[in-house]
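Novice: Below are the sequence and a predicted model for it; my questions follow.
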Amino acid sequence: MALLERITGPRDLRDLTNDQLVTLAQEIRASLIANVSRTGGHLGPNLGAVELTIALHRVFDSPRDPLIFDTGHQSYVHKMLTGRQHRFDTLRKPGGLSGYPSRAESEHDWVESSHASSALSWAEGMAKGFALKGEPRTVVAIVGDGSLTGGMTWEALNNIAVEPDLRLVIVVNDNGRSYNPTIGGLATRLHGLGQQLSAIRTDRRYERALARIKRWVNRTPVVGEPAYDLMHGFKAGVKDVLAPQGMYSDLGIKYLGPIDGHDLKSLELAFEQAKQFDGGPVIVHAITQKGRGFAAAEQHEEDRFHAVGPIDQVTGEPLTTSSARTWTQAFGDELARIGATDDRVVAITAAMLHPTGLTRFAKHFPERTFDVGIAEQHAVASAAGLARAGLHPVVAIYATFLNRAFDQLLMDVALHGEGVTFVLDRAGITGPDGASHHGMWDLALLGLVPGLRLAVPRDEQRLQEALQACVRIDDGPSAIRFSKDPLPAALRPVRHEDGLDVLVEHGDPRVLVVGWGQFATMAVEVGNRLAQQGIGVRVVDPVWALPTPKALIAQAGAHDLVLTIEDGGLAGGLGSRLAQECRLAGVRADVREFGIPQRFIDHGTRAGILDDLCLTAQQLARLATETVLAGDPEPAPDQADQRG
């Protein structure tokens, strides 16, 4: 019987011999490769965190001692060791295991940390809370994969530094992708020396000896205080040369490391020292190798198989390939074309250069491309500065991450009237990454920003036209949003009328169907189905969603029923905005909004989730037909809150 199959919880790890632990690590890697190759997911980070996670569970008492993963995609091994190994073939599938920590799955998952850089704030608060309650628990935050580039991490460290009694261990999982490579290389070369220094620094006798020396030297007349300052400065200088820990010791936080993150004995020793140290928070710096144990990942220099779809578990080659052009590719190509003729255009991203399509622009214009790390707030405020200097920044991020920089969008860009374009990839329902990654909040946020102009293109031509228009807007923010889907076929309008594209017109229209973005294709199908039932219908694409076109408000008042379809949250969405604008303009319109209900949506396939939400052409056409012919019947459960 394989060792991994016998692990039902962390306690099962504590009786294993060293040889068995090595075998277990091998089995975990084999299981990760086999399962994630079939389901897709974050493979590289977890292959690098195997020994680290085993050691954590052997030293700390989870779930009594909370383990908080930042980011949460490095928690697969943790899931395996806490009783979920037998369900790993369901990873990221509907009804299966989440790709992130999930409190619904296990008591061992304290924080569903699927956005980066928040773990230290959680950990500081929890450690402080347990202390106030008199509970001797140790909180452990595992920080890696770029999380240290986020500003919240440093805000938390600033406060942790003034909490000398916190039982808090911060594990820096340094896999070469969260620190500058030069610093990572230094840490690796000084591994042995760093361990020896760290063991001394966290010894309570060392602290007591330092205190005695300080008192004795400072009592020496005349030269005492200068002598101590000289000694302290020399000690600090030596430490800064010997190990990459100066910034932590300056904060007053004890530092252990650098540790070989694949040496179980060294890891356990470091974690035991950190756990037993009663002088406050301790940082344990572990050097790990992303993608370790999978040759294809180790050789993939770009991202070490950070996230993969279904792949061959031997070669690492994708099992499915698609020649379909994506929104991301179309954006990237058009931005590079614009950049060749307009040297004012610069590109900014937050650790998402390749996923947001900026690769081609960066290749041609490296001096005009800025990747700021996982720091969306800085990205947007920096964009405001670039705009103020006379350039036109294009900020390319995932729609869900706009949440993190809303204040900067509102107060730094919009308030100052700076011309910055936001390109929001992965808008709407995204699928397997779940609640935190669905891009369903951006429309409500964008609608709050005075003067913002928003385009939601329905096909590649409209995307190109929108981007060309946005980079010419220099008196305020503009935005473009699109999904992760392949590009839909081009939809040619029947005619263009007052800023609206009329896509379908049948009979004497009683129903107006408004479809934004690629949901315009769904709106056309809904319109055609209504026409088959003999219902007069007009389908329009507003092209520009914000501010609400005046022609759309007038059209809404000229129809008996208005159906709006959007790939975003309903509260504060485009449909509700249209209904509000109609009321403000004194236009009587029966507007029924269809979109994503205001609740957290679990992971699954995009198509499956949209079907569950009744966001398909067939279901919407049926609801519309029943509304017209039967006088407002009961709505489907998932759309009940959309029809007032």
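Specialist: Nice, I can see it.
Novice: drop to CA atoms for contacts and neighbour counts, all remaining ones
Specialist: OK.
Novice: which other helices and strands contact the host helix or strand of residue 565?
Specialist: Per DSSP states H and E, residue 565 falls inside strand 561-569. The elements that strand 561-569 packs onto, with contact taken as 3 or more Cα pairs under 8 Å, 6 or more residues apart in numbering; DSSP states H and E, are helix 442-446, strand 511-515, helix 519-532, helix 574-584, strand 591-596.
Novice: Below is structure B, check it against A:
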Amino acid sequence: MGALLLDSINQPKDLKQLNEQQVKQLCAEIRQFLLENISKTGGHLASNLGVVELTVALHRVLDTPQDKIVFDVGHQCYTHKILTGRRGQFDKLRQLDGISGFPNPNESEHDAFIAGHGNTALSLAIGMAWAKKLHHEAGLVVAVIGDGAFTGGMVYEGMNNIEQLDNLLVILNDNKMSISKNVGALARYLTHLRTTTAYFDAKDNVRSFLDRVPLVGAPLKKNITECKTLLRRAMYHSTMFEDMGFQYIGPVDGHNVEELERTLRTIRNRQGPHFLHVITKKGKGYQPAEVNPGNYHGVSAFDLDGMPDPEVAPKESFSTVFGNALVTEGDRNPNICAITAAMKYGTGLQFFAHSHPERFFDVGMAEQHAVTFAAGLASQGMLPVVCIYSTFLQRSYDQIIHDVNLLRENVVFAIDRAGFVPADGETHQGIYDPAFLSQLGMPLYAPSNYQELNYWLQQLLSDRFHGPRAIRYPRGGQDAALAEFGCTGEDYDFLRKADDATIVLVSYADELADLLQAERELQQKSIACDVIKAVKLYPFTDKMIVDMSKYKIILFAEECIANGSIGEHLEYALQQNGWNGRFIHCAVRNACLPHASVAQIKQATGLDAAHLVQAVQMAVTKGENLL
């Protein structure tokens, strides 16, 4: 096999020397590189396969880092990383000490900003574009925004504030819209005309001429503009963007590098702001991903020969157990509704969508709307279940406070991916929800196995509860050891109890597995410890506070940010009850967590068994426990 053209591309400047045929070859090689590497490491596949040509064209026309490219969402940045000197690091993509799956300025000067959540690129780009103008700096700022991000409101908030920025380009990467052949052909022809210098020169000359014609000049110019607007609206609904101040161009074939380059060069030589509408195919070049891009959006390591249909129940996990349990409850109670924010499969709600489609709502990438929408449903007697990843629930905190909690609306929050999440790094960790929900006094439950998830979901959906409440559970499947404890239906349980123990280890969810391992190791060192599993995290029951007040040393471990966490609430409650023992709080002290396995993250944060053992031993050595 001969040398690959890709091997000669180490920086964006290397792209500029290629001819048209070489560019096509390079795009094919990038696709093959992505397939081979992501199939080994996992990562975001379909979205990256869809933007190969667009990314190549951007780097052939622009000069980063002087020009800025802001990706929304950042998981479509793999080709960008390949072209900016990181091709050799893809064997450790999203692994400890490897490259991130998202843009990160700490990793490369070519990455304009970190981008793990959606809807942010336009606001960021507007800020960068204004900073360039204020500093009198040259360069274009480009926001590459997927059509999914346009389901979130922050994009439109940004559009309302472009202020005639002449150094701003917004690219809509549209991989959903389908254009019929006739309309598409006409649109492509007009786009070709609109992206030539001759077109803009003629347009300016006509405007200038009409401005000088007395009486009829101004009305005629207005009529011509209105006719063009009506034609574009009939073809591809572009006027919304032009009404907001953009010069709209498109749709453009997102897999035709030559057309993309010509369009981008024309835009760069014209004052903006511009809005470029690009049509791409998600999963381009890999047939299984083209047919079912949702299943290949984010993948673990996989066999290139194919993956299962997402409509078929995937491997059992907390998400699928939740999804099936919600279907059962939905069968019993016609008031139950399920709401997700563009994560139907990720949250296991595809089962509810199939069984109760009229009560299933995917609101798109709009977590704020999801929560207030749920409040509206609840105010009229429905029982909405809002299922959102922990990291994305952060975006709706004001709505939880103002629209749900103030009137105590009957809304259930199902918080997926709670706790540590592997590979995606600091932007996707579920380490804040116990802290921010406990500030509201909201009942919060954390099952450690499937039986507890089934039981407590049923309870939270029953008449036993009213008002906002939440249940949180980790990514992936249950721990085998924790599954053996089953479900007692109690708010907390003793998993280990010794007659002479003056130390208790306390935690919740899958951190309990590390706690049990720590207890075994301490027992081997002749240090007896009890172990308590908390299921109801907040508010605390009086009985639990009384039970825990009997110990001289309490270690509380949690996959949560330390400030404002359950551990801090617990220590205060114990002190208010008159307890004056030694409280060891093991939690997340640095929110910038590595993209790594969960075990590696626990080790880095001191939440693995070895660190827990060490913390207890230090307390004992200091003589703060009378054994």
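Specialist: Perfect, thanks for sending it. Given the structure is predicted, the values throughout are model-derived calculations rather than measurements.
Novice: Name the stretch among the helices and strands packed on strand 561-569 of structure 1 that sits most buried.
Specialist: strand 511-515 (a mean of 27; mean count of other Cα atoms under 10 Å).
Novice: Spell out, range by range, the helices that occur in the stretch 201-350 of structure 2.
Specialist: Counting by DSSP state H, counting those that start in this stretch, the stretch 201-350 of structure 2 has helices at residues 217-236, 239-243, 257-268, 287-291, 318-332, 350-355.
Novice: In JSON lines: those, plus mean neighbour count and distance to residue 68 of structure 2.
Specialist: Formatted as JSON lines, these follow (neighbours: other Cα atoms under 10 Å; distance: least, Cα to Cα, whole Å):
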{"stretch": "helix 217-236", "mean neighbour count": "13", "distance to residue 68 of structure 2": "28"}
{"stretch": "helix 239-243", "mean neighbour count": "15", "distance to residue 68 of structure 2": "22"}
{"stretch": "helix 257-268", "mean neighbour count": "20", "distance to residue 68 of structure 2": "13"}
{"stretch": "helix 287-291", "mean neighbour count": "17", "distance to residue 68 of structure 2": "29"}
{"stretch": "helix 318-332", "mean neighbour count": "20", "distance to residue 68 of structure 2": "38"}
{"stretch": "helix 350-355", "mean neighbour count": "20", "distance to residue 68 of structure 2": "38"}
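Novice: Including distance to residue 4 of structure 2, could the ones you listed go into TSV?
Specialist: Formatted as TSV, those follow (distance: least, Cα to Cα, whole Å):
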stretch	distance to residue 4 of structure 2
helix 217-236	40
helix 239-243	41
helix 257-268	19
helix 287-291	23
helix 318-332	42
helix 350-355	42
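Novice: out of the ones you listed, nearest to residue 41 of structure 2?
Specialist: In terms of Cα to Cα, the element of those nearest to residue 41 of structure 2 is helix 287-291, at 16.8 Å.
Novice: quick one: contacts for residue 127 of structure 1?
Specialist: Each residue near residue 127 of structure 1 by Cα atoms under 8 Å, 6 or more residues apart in numbering is listed here: 137-139, 166-168.
Novice: so the host helix or strand of residue 388 of structure 2 versus helix 318-332, what angle?
Specialist: Assessed by DSSP H and E, residue 388 of structure 2 sits inside strand 383-389. Using axes from the mean of the first three to the mean of the last three Cα atoms, to 10 degrees, the inter-axis angle of strand 383-389 of structure 2 relative to helix 318-332 is 170 degrees.
Novice: How far away from the center of its chain is stretch 510-521 of structure 1?
Specialist: Here stretch 510-521 of structure 1 is found 30 Å from its chain centre; the criterion is Cα atoms, centre = their mean, to the nearest Å.
Novice: Provide the aligned range in structure 2 for it.
Specialist: With TM-score structural alignment applied, stretch 510-521 of structure 1 matches the range 502-513 in structure 2.
Novice: Go ahead and name everything in contact with that stretch.
Specialist: Contact with stretch 502-513 of structure 2 is made by 446-449, 473-474, 478-479, 481-482, 515, 519, 528-535, 537, 548, 550-559, 607, 625-627, as judged by Cα under 8 Å, 6+ apart.
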